[in-house]
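S.K.: The sequence isn't on hand, but the structure is:
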């Protein structure tokens, strides 16, 4: 496309691209935007070096004129978008790229690959946070996704309200709090379960979390308290009929005097199993496969479309697809969240009008201006800001948004 546009003289035509989701995953009531900080970090380093250019040249993928253009590529346009952590609905213009056609169209895969995955994870994680009803969750899914996706998933889950991750790289890169527990392999390494517990407590102290379901749970719980004392930090349960096992372990811990010892559960949890454990004396949850796979929806279904361009006289022209089931809404847009007494009622997307009225919260914020990235959205500080924004945005939603049962989007998207 870039090569053809350069040849046609349209590569520099001013354009507006939007990234949005046509629909939410079936049955979901809202989504959570994640990936903004990662996208901006990638954009600031998005270059074509000599190895890439030589490969394009050797394969005759594009002509020399296009290779020269790519060699000088630096995004110089503007980007606005929903603040990271914001709630989104179908049609929400999550990211708006305003630039020349060639500069903007080149970002499609970069933007979609980041936002589709990160937002899928964050949206699933937000449902789990609601289901946990204030009890902490740890992201533990690195073994269930790609090595780079694991770091992204940990970041997205933390933005959505998880308390920690077992992925240390996410802690190093993005400042996500880290934690972990011993695995069954550590117990099996030792001659006895007691030896394993003593080794762990000797190294990490009695406040550690001991895994108690390698062999017999009641025996392990008794041994754990004998080794660590009644000040044992926590036990972890990773198998069995969790509601009944947890209840039995709680009773046993209390009878042994370890009333302050917490119970953490893992074992293929998702938002529905977490909700089913609300009445059980569970203190914390560790979630793996379900959160890093978007709880059955590993991509958010977002698309990147051209919605406006300037004509030969410099006026903006709305453009849109008309194809069946994939039609788009053209025009430059200004989305707002309509509020009544602090509760969101509507996702209102104004076309060609930037002015918000009373009772409306503007949703687009500047992310890139003239090619310069706003550093407020980068790094640890940007990730922490996204987490805070997510909490505020979800708090605005009607109570129906937090239901796990299948339903329609909690807010209607209205174009005006």
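M.R.: Received the coordinates, thanks. Being a predicted model, the structure only gives us computed values, none of them experimental. Numbers count the residues shown, from 1 in each chain.
S.K.: all contacts plus neighbour counts: C-alpha atoms, from now on.
M.R.: Fine.
S.K.: what ranges do the helices span in the stretch 151-300 of the chain?
M.R.: Ranges of helices in the stretch 151-300 of the chain, per DSSP state H, counting those that start in this stretch, are 168-174, 184-189, 193-204, 217-228, 242-255, 271-276, 289-292.
S.K.: for the stretch 301-416 of the chain, same thing?
M.R.: Shown for the stretch 301-416 of the chain, the helices assigned by DSSP H, counting those that start in this stretch span residues 379-395.
S.K.: which residues in it form strands?
M.R.: Here the stretch 301-416 of the chain has its strands, by DSSP state E, counting those that start in this stretch, at 302-310, 316-318, 333-340, 343-351, 360-362, 364-369, 372-373, 413-415.
S.K.: Mean neighbour count and distance to residue 94 added to the ones you listed, as a markdown table?
M.R.: Formatted as a markdown table, these follow (neighbours: other C-alpha atoms under 10 Å; distance: least, C-alpha to C-alpha, whole Å):
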| stretch | mean neighbour count | distance to residue 94 |
| --- | --- | --- |
| strand 302-310 | 21 | 9 |
| strand 316-318 | 16 | 18 |
| strand 333-340 | 21 | 9 |
| strand 343-351 | 20 | 11 |
| strand 360-362 | 18 | 12 |
| strand 364-369 | 18 | 8 |
| strand 372-373 | 17 | 17 |
| strand 413-415 | 15 | 13 |
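S.K.: Pasting the second one now:
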């Protein structure tokens, strides 16, 4: 696996230290106690959606598969652990041959989820599963938060395309992951070339204000850009005076000018004025792109404006106020011994304060009404009710340590659009509200 596919520097081929120290100390203690080999089931879920959100979006699954596949302790990493005295030699020896050999099931990437949805289920020995907690959560929490924000923005934008342009507003590696998640959520293109290289996302970009300021006149800047990129380019028209810039842009490029970009001011008012001016100048087919700290609310407010595309940066890569999906990774079942045939026993945290969990290895299905519109998220243990057998959500992602669920990113993007279209209409509302689907629990018999 090329490390570029992981969003990692070329000198970091392993994901094994994308973890918390307590995972290794738990491993050491379990090895000593003789419980490390017990068959275990961990699940990823969230107890609640971010305040006001109607649904979540599963994103990052493909990156999780790469991370699990590349979770290896090479001699350099083992040397670091030994030097720091983090674990003993017995544990280091065990880590040296670590390869995840279990099974992973999960909601297919791009699917929507709700509180309690078992988004990912990791099965294997306690030792091999517990090590994956942090790397799985760090990917899913980040990417799902970005994808959810992107989905809301795409819903608000309707048929108008969205451009992801937030690379300068976050960590350089997070920017690549954010671009991927935004594409899953419905964005059409990105300005980030690393994301285009690693994930095949279409890339776009023309010029910034600095390019205009570099030249002696705005006309000189426009001429240089058109001469290089062609008449179909997008000219930035708000460096000085917008009205004069639009006039100059059409004079330089002619009515074949591809687009103008507006990056400041009252976007609703300016867009109307620019559209009128372009039409009067004979550039009726020239499009208008708007940027400038947009979020889903600003995009919705421009629905009646003559805008053809939106560029979004800061608000997207920060999850539009919710930079994490608050997912957790919890042990929900384990065997009473390390005998491979030992039955699983449900386990769950029972503390107060809103952090309780539901024990047992779970399935999930989405009940729909007569029109095919989703009406409930059903989560249960034990046997799946016959009427929900063909509505199950979890799919196999890793079998016996081998990745079996990798898929093209465009398929993930299409899945999300389809999943969102099957939700009740209220899912697209930007006003604060409860999850659009309630989660119903179906408890199976003890030992499920």
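M.R.: Alright, I've got the coordinates. None of the values given here were measured: they were computed from a predicted structure.
S.K.: any idea how far the lengthiest helix in the first structure is from the chain center?
M.R.: The single longest helix within the first structure, with elements called by DSSP state H, is helix 108-132. Distance of helix 108-132 of the first structure from the chain centroid (C-alpha atoms, centre = their mean, to the nearest Å) equals 3 Å.
S.K.: corresponding residues in the second structure for the following helix or strand past that helix?
M.R.: With elements assigned by DSSP states H and E, the helix or strand that comes after helix 108-132 of the first structure is strand 137-139. Mapping strand 137-139 of the first structure onto the second structure (TM-score structural alignment) gives residues 162-164.
S.K.: Helices along the stretch 1-150 of the second structure, start to end?
M.R.: According to DSSP H, counting those that start in this stretch, the stretch 1-150 of the second structure carries its helices in the segments 21-33, 61-69, 75-84, 89-96, 126-130, 133-157.
S.K.: what sits up against the match of strand 137-139 of the first structure?
M.R.: Contacts to stretch 162-164 of the second structure, defined as C-alpha atoms under 8 Å, 6 or more residues apart in numbering, come from residues 154, 179, 182, 186-191, 309-313, 316.
S.K.: Then stretch 198-216 of the first structure?
M.R.: Contacts of stretch 198-216 of the first structure (C-alpha under 8 Å, 6+ apart): 181-184, 187, 197, 220-221, 224, 227-229, 231-239.
S.K.: Any of those residues buried? List them.
M.R.: Buried subset of those (neighbour count, 16 or more other C-alpha atoms under 10 Å): 187, 197, 220-221, 224, 227-229, 231-238.
S.K.: quick one on the thing from earlier: quick check: the match of strand 137-139 of the first structure compared with the first structure, mean distance?
M.R.: Compared with the first structure after the fit, stretch 162-164 of the second structure shows a mean deviation of 0.3 Å (mean C-alpha distance after the TM-score superposition for the first structure).
S.K.: Could you list the buried residues of that stretch?
M.R.: Result for stretch 162-164 of the second structure [16+ other C-alpha under 10 Å]: buried residues 162, 163, 164.
S.K.: TSV for those, including distance to residue 269 of the second structure?
M.R.: Listed next are those as TSV, based on distance: C-alpha to C-alpha, whole Å:
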residue	distance to residue 269 of the second structure
162	20
163	21
164	24
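S.K.: nearest to residue 284 of the second structure, of those residues?
M.R.: Distances from residue 284 of the second structure to these, taken as C-alpha to C-alpha, are shortest for residue 162 (21.3 Å).
S.K.: distance of the closest one from residue 367 of the second structure?
M.R.: Residue 162 of the second structure sits 32 Å away from residue 367 of the second structure when distances are taken as C-alpha to C-alpha, to the nearest Å.
S.K.: what do you get for residue 229 of the second structure?
M.R.: As for residue 229 of the second structure, its distance to residue 367 of the second structure is 51 Å (criterion: C-alpha to C-alpha).
S.K.: what's the answer for residue 115 of the second structure, then?
M.R.: Using C-alpha to C-alpha, residue 115 of the second structure is found at 15 Å from residue 367 of the second structure.
S.K.: Counterpart of residue 99 of the second structure over in the first structure?
M.R.: Counting by TM-score structural alignment, residue 99 of the second structure corresponds to residue 74 in the first structure.
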